[in-house]
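Visitor: below are the sequence and a predicted model for it; my questions follow.
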Amino acid sequence: MSEARHITLDLRPDELPSELGRGVHGKAPVHVDVAQSDPEPRFMRFRGIGAYRNTSVEEAVARVRALRDEWD
């Protein structure tokens, strides 16, 4: 599962952008939680798993293409 980055802010309603401030009334602080997904693909954890085979990227691509072409 990918990790997310979280930022938590307590802001005054007048500090919010207009599209977020709609519907917020009064002067009480607003709690804002912003989460950003990890930009790395979830499959990056498998990167290098076959390094012991000493296969170059070109060889791996050729092997995958050959397997794909078997089904055509």
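Guide: That came through fine. Residues are numbered from 1 along each chain as shown.
Visitor: from here on, contacts and neighbour counts on C-alpha atoms
Guide: Will do.
Visitor: now do the buried residues in the longest helix along the chain.
Guide: Taking DSSP state H as the criterion, the chain has its longest helix at helix 57-70. Within helix 57-70, no residue counts as buried by 16 or more other CA atoms under 10 Å.
Visitor: skipping its backbone neighbours, what lies nearest residue 6 in space?
Guide: Nearest residue to residue 6, sequence neighbours excluded (CA to CA, 6 or more residues apart in numbering): residue 35, at 4.5 Å.
Visitor: alright, now check it against this:
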Amino acid sequence: MAHSTAQPASLPALLKVAGDILAGIWDALTRIGEATAKVRRINAYSAMSDTELAARGFQREDIIRLVMADAI
């Protein structure tokens, strides 16, 4: 019969796991914030008239490409 003993996890290993979890949470919150800002920009541009958009140098069909340019 095989016997096994539980080894207590080392403090540095536990701190690394906790740090990884916190980094993941921070990354998720950052992504949510960035997405929210992009949605606000899309809504702001969508609320503009075609004349206002043209004054900024783009057309209505350019809005998504303009706002999401860093993600494409």
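Guide: It's in. Predicted model only: the values in this text are computed from it and were never measured.
Visitor: TM-score of the superposition?
Guide: Once superposed, chain against chain, the TM-score is 0.27 (TM-score structural alignment, normalised by the length of structure 1); 40 aligned residues with a CA RMSD of 4.5 Å.
Visitor: helices or strands up against the helix or strand containing the residue nearest to residue 6 of structure 1?
Guide: Residue 35 of structure 1 belongs to strand 30-37 when assigned by DSSP states H and E. Other helices and strands packing on strand 30-37 of structure 1, by 3 or more CA pairs under 8 Å, 6 or more residues apart in numbering; DSSP states H and E, are strand 4-11.
Visitor: next SSE downstream of the strand it packs on?
Guide: Following strand 4-11 of structure 1 in sequence order, the next helix or strand is helix 18-21 (DSSP H and E).
Visitor: enumerate the positions of that following helix that are buried.
Guide: Across helix 18-21 of structure 1, burial judged by 16+ other CA under 10 Å covers no residue at all.
Visitor: buried sites along the strand holding residue 35 of structure 1?
Guide: Residues of strand 30-37 of structure 1 classed as buried by neighbour count (16+ other CA under 10 Å): residue 30.
Visitor: run the angle between it and strand 4-11 for me.
Guide: Between the axes of strand 30-37 of structure 1 and strand 4-11, defined by axes from the mean of the first three to the mean of the last three CA atoms, to 10 degrees, the angle is 160 degrees.
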